[in-house]
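Visitor: Structural data only, the sequence is not supplied:
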């Protein structure tokens, strides 16, 4: 065998390896025609994995192949009906073999979904092998294009959800330290964790961190809806004590299932920055940061939003003093596994890593939102991931608010 200058021996070996692995289903009821096709395939080096079926019914049990060679004149299906039945069953690429000399039949087969068609009387080993190879490659390219399209759609949807879930804080006071951070869970998809920080015209600042139960696109969409509703209520100057009541109404109206609930922690910081009201709706208790961080009081803890039991969300007044920092977070950080026995990081572990992070990032600037990851919260989430040993299973949303520190 001779080769052209443009075809290397490595290329031929690579193609031979691919050809040797091709699995071909021949659907042909005529034994003589079937034998002839198999001889052509053998001459072209494609005889390694041929399955022969004599009818459509028999062929449907053998579609786990790379290509189908389909005769249109079979005992249980004639013409395009045979092709349509095989395609409807999820067949791989199909090359139609027809005994008709009328090209209209072949063109009709292409219109229905065949990759190629060949006249039986004109079939030779090279043309048959070429049709099979091209059909397989075209289908692989189509599959790749579809996968790329799905990936682009998923990325675009993730970006839209990210803008809704992870907004730019609305602040007028440059002296207030506000840092935000978010890290998606293991699959890379946004979940139902959300946050926001908004300063009202009177100087009061409200911050929220929330977590819709579950993980997936429905939860992410609901989290985005709740985050938008919360900002709307805050900007409309709804009293802080009424915000969660109204937010629960939005949750009940928008959730897909009645068992879906949402946990929330909300901080309403006074204009003088020396006190704040803490609202807890079934959510992990925020940390008061310092040399040794500690949990804020949780004696006024309320139920999660959407849980059909009595009770509301009383405010817990916090006297913060002249200098303070508060860390709000979702339970994706607490639930990181950190040992061979599967034990959780928990609140004690989070406080330990938070204190170490504050020492390591002392003096770190607050970046412009959207330009880069916050060095403090990025370091903290990274430390949790390192202790966990990889990507976290659940999302993690974090907000740090501070004054005079």
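Guide: In hand now; what should we look at? The shown structure was predicted, so the numbers you read here are calculated from the model rather than taken from an experiment.
Visitor: only C-alpha atoms for contact and neighbour calcs from this point on.
Guide: Noted.
Visitor: any idea where the strands of the stretch 101-250 of the chain begin and end?
Guide: Residue ranges of the strands in the stretch 101-250 of the chain, as given by DSSP state E, counting those that start in this stretch, are 116-119, 177-183, 193-199, 205-212.
Visitor: Residue 176: what's it in contact with?
Guide: 401-404 (Cα atoms under 8 Å, 6 or more residues apart in numbering).
Visitor: which of these lies closest to residue 323?
Guide: Ranked by distance to residue 323 (Cα to Cα), those are led by residue 404 at 4.4 Å.
Visitor: What residues does that closest one make contact with?
Guide: Here residue 404 is in contact with 175-176, 322-324 (criterion: Cα under 8 Å, 6+ apart).
Visitor: Please apply the same query to residue 394.
Guide: Residue 394 neighbours (Cα under 8 Å, 6+ apart): 184-186, 191, 215, 332, 335.
Visitor: before we move on, back to that, which of the contacts of residue 404 has the largest number of neighbours?
Guide: In terms of neighbour count, residue 324 stands highest of the contacts of residue 404 at 18 neighbours, by other Cα atoms under 10 Å.
Visitor: Report the separation between it and residue 175.
Guide: Separation of residue 324 from residue 175 (Cα to Cα, to the nearest Å): 12 Å.
Visitor: follow-up on the earlier one: distance to residue 57 and mean neighbour count for the strands of the stretch 101-250 of the chain - can I get that in JSON lines?
Guide: Putting those into JSON lines (distance: least, Cα to Cα, whole Å; neighbours: other Cα atoms under 10 Å) gives the following:
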{"stretch": "strand 116-119", "distance to residue 57": "21", "mean neighbour count": "20"}
{"stretch": "strand 177-183", "distance to residue 57": "51", "mean neighbour count": "22"}
{"stretch": "strand 193-199", "distance to residue 57": "50", "mean neighbour count": "27"}
{"stretch": "strand 205-212", "distance to residue 57": "49", "mean neighbour count": "25"}
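Visitor: Use this one as the comparison:
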């Protein structure tokens, strides 16, 4: 027997909210008289069900394994091919692939409760004793079994959601690397703001001091979202750090990193944008390599009067993984005092301003923060509260302007030099997870 029904939609009805209005009940009973009695009890209870019947556990298992929609099983514990708990265990195995397994109520001919209690312990939701069950008791048992099965499924899904959220948070924290910099006069502030879509992104960033004292920093963004992109971002960050630590010249790093990308990416349409900053050992020059990535911003000036200016790109290279000619040439910036370079992924500047009163007059829902808007936010935070903690404050402001979690992941890295051997640089790392930012 096969009902051939489409998957059962949730319909409000006499069994309660979120339960089927007309449950499909599969009766597993070999005795015609007992089967007739069950039908009469359901009629007397004024409960409308779609009652189907099979005579053996094997037939019931075949129905369940075929994908037939069944809301509740009524199972006799004295069947020709399965006696007692064997029937319960066999049918529960047959429902393992069901997203919401049917409720299971056993029918026992024994007047004692031992067999019924054992069946519940083996996975049944309730038990009824033949000859002692009236319409009201049968109706109550069906309602209870259906609701209990629904509640257990919801609890299981809630647990799985919590586990997935915890795993995502652990992976996001693992993507927040510890900079390898010994020079105490170098400032490094990093921040990562996960997007609100529930999928991990491929943003990555890192900072390493080389043996000659120079400092290299990188911010990259893998196109797309999901575990594959996140894993690729982690792979590229590790590859980048390895290249730097093994003495690869900064100008050669993008090309080698592209070779890793071409080998590791899941499909040929995946590309990576990149911003690499090389601070010379004497802190007098900063070389910027751009691979299809937003240009950084430059912070200069004395304490209390720090100015934020965009770096106007004069040598932007193609994104990694794009099959077009062209390489990557450094743009050199000359420094004559304290400075900091602000790097970020496009998730920051693509934040949509949710309304005109979100902190920047005249902005509409369709407008983005943009590079100019981000520069204004950074400058405002520098003017109000200074350099310390600026990354966290800026990301907090961006999220507030957006009106909630960003669609895309957003990463920000600030690397700089204090300008004096007796002035210690700022060091901070921030992951804005949902629990922290809910406060």
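Guide: Thanks, I have the structure now. The model shown is predicted, which means the values in this text are computed figures rather than measured ones.
Visitor: So after superposing, what's the score?
Guide: The TM-score (TM-score structural alignment, normalised by the length of structure 1) is 0.79; 352 aligned residues with a Cα RMSD of 2.7 Å.
Visitor: about what we covered before: which one of the contacts of residue 404 of structure 1 sits closest to residue 307 of structure 1?
Guide: Lowest distance from residue 307 of structure 1 to the contacts of residue 404 of structure 1 (Cα to Cα) belongs to residue 324, with 33.0 Å.
Visitor: Residue in structure 2 paired with that closest one?
Guide: Under the alignment (TM-score structural alignment), residue 324 of structure 1 pairs with residue 339 in structure 2.
Visitor: Now do the same contact list for the closest residue to that match other than its chain neighbours.
Guide: Nearest non-adjacent residue to residue 339 of structure 2, counting by Cα to Cα, 6 or more residues apart in numbering: residue 300, 4.7 Å away. By Cα under 8 Å, 6+ apart, the contact set of residue 300 of structure 2 is 306-308, 337-340.
Visitor: try residue 369 of structure 2
Guide: 348-353.
Visitor: counterpart of it in structure 1?
Guide: Checking TM-score structural alignment: residue 369 of structure 2 goes with residue 345.
Visitor: ok, back up a step: would you point out the most distant pair within the contacts of residue 369 of structure 2?
Guide: 348 and 353 (11.5 Å).
Visitor: any idea how far residue 205 of structure 2 is from residue 395 of structure 2?
Guide: 16 Å.
Visitor: for residue 14 of structure 2, same thing?
Guide: 50 Å.
Visitor: When the two are compared, which one has more neighbours?
Guide: Taking other Cα under 10 Å, residue 14 of structure 2 and residue 395 do not tie; residue 395 has more neighbours (23 against 13).
Visitor: ok, now which ones touch the more buried one?
Guide: Under the criterion of Cα under 8 Å, 6+ apart, the neighbours of residue 395 of structure 2 are 191, 193, 348.
Visitor: Compare the strands of the stretch 101-250 of structure 1 and report which one is nearest to residue 391 of structure 1.
Guide: Closest among the strands of the stretch 101-250 of structure 1, using Cα to Cα: strand 177-183, at 9.0 Å.
Visitor: Tell me which other helices or strands that closest one touches.
Guide: helix 375-388, strand 396-403 (3 or more Cα pairs under 8 Å, 6 or more residues apart in numbering; DSSP states H and E).
Visitor: run the last query once more with 6 Å
Guide: strand 396-403 (3 or more Cα pairs under 6 Å, 6 or more residues apart in numbering; DSSP states H and E).
Visitor: with structure 2 superposed, average distance for the strand it packs on?
Guide: Following the fit onto structure 2, the mean deviation recorded for strand 396-403 of structure 1 is 0.7 Å by mean Cα distance after the TM-score superposition for structure 1.
Visitor: can you tell me what part of structure 2 that strand aligns to?
Guide: So strand 396-403 of structure 1 sits over residues 410-417 in structure 2, by TM-score structural alignment.
Visitor: Also stretch 174-185 of structure 1?
Guide: Counting by TM-score structural alignment, stretch 174-185 of structure 1 corresponds to residues 184-195.
Visitor: hang on, the earlier thing: out of the strands of the stretch 101-250 of structure 1, flag the one nearest residue 35 of structure 1.
Guide: Among the strands of the stretch 101-250 of structure 1, strand 116-119 sits nearest to residue 35 of structure 1 (Cα to Cα), with 16.0 Å.
Visitor: which SS class is residue 276 of structure 1?
Guide: Assigned by DSSP: H, G, I helix; E, B strand; the rest coil, the conformation of residue 276 of structure 1 is strand.
Visitor: what residue of structure 2 matches up with it?
Guide: In structure 2, residue 276 of structure 1 lands on residue 286 (TM-score structural alignment).
Visitor: Can you report how many residues neighbour that match?
Guide: 24.
Visitor: Which residue comes closest to it once chain neighbours are left out?
Guide: residue 279 (4.6 Å).
Visitor: hang on, the one you found packs against residue 217?
Guide: No - checked against Cα atoms under 6 Å, the pair residue 279 of structure 2 and residue 217 is beyond contact range at 8.4 Å.
Visitor: Translate residue 220 of structure 1 into the numbering of structure 2.
Guide: In structure 2, the residue matched to residue 220 of structure 1 (TM-score structural alignment) is residue 230.
Visitor: Please flag which of the contacts of residue 300 of structure 2 sit within helices.
Guide: With helices taken from DSSP state H, there is no overlap with the contacts of residue 300 of structure 2.
Visitor: residues of stretch 28-41 of structure 1 that come out buried?
Guide: Buried residues in stretch 28-41 of structure 1, counted by 16 or more other Cα atoms under 10 Å: 28-29, 34, 37-41.
Visitor: Closest to residue 15 of structure 1 out of the residues you listed?
Guide: residue 41 (14.8 Å).
Visitor: how far does the helix or strand where the closest one lies sit from the chain's center?
Guide: Counting by DSSP states H and E, the element that carries residue 41 of structure 1 is helix 31-43. Put simply, helix 31-43 of structure 1 sits 47 Å off its chain's centre (Cα atoms, centre = their mean, to the nearest Å).
Visitor: Just list what the following helix or strand past that helix packs against, helices and strands only.
Guide: Per DSSP H and E, the first helix or strand lying C-terminal to helix 31-43 of structure 1 is strand 50-53. Here strand 50-53 of structure 1 touches strand 24-27, going by 3+ Cα pairs under 6 Å, 6+ apart.
Visitor: which residues are in contact with the strand it packs on?
Guide: Applying Cα atoms under 6 Å, 6 or more residues apart in numbering, the external contacts of strand 24-27 of structure 1 come out as 50-54, 65-70.
Visitor: Perfect, I'm done here.
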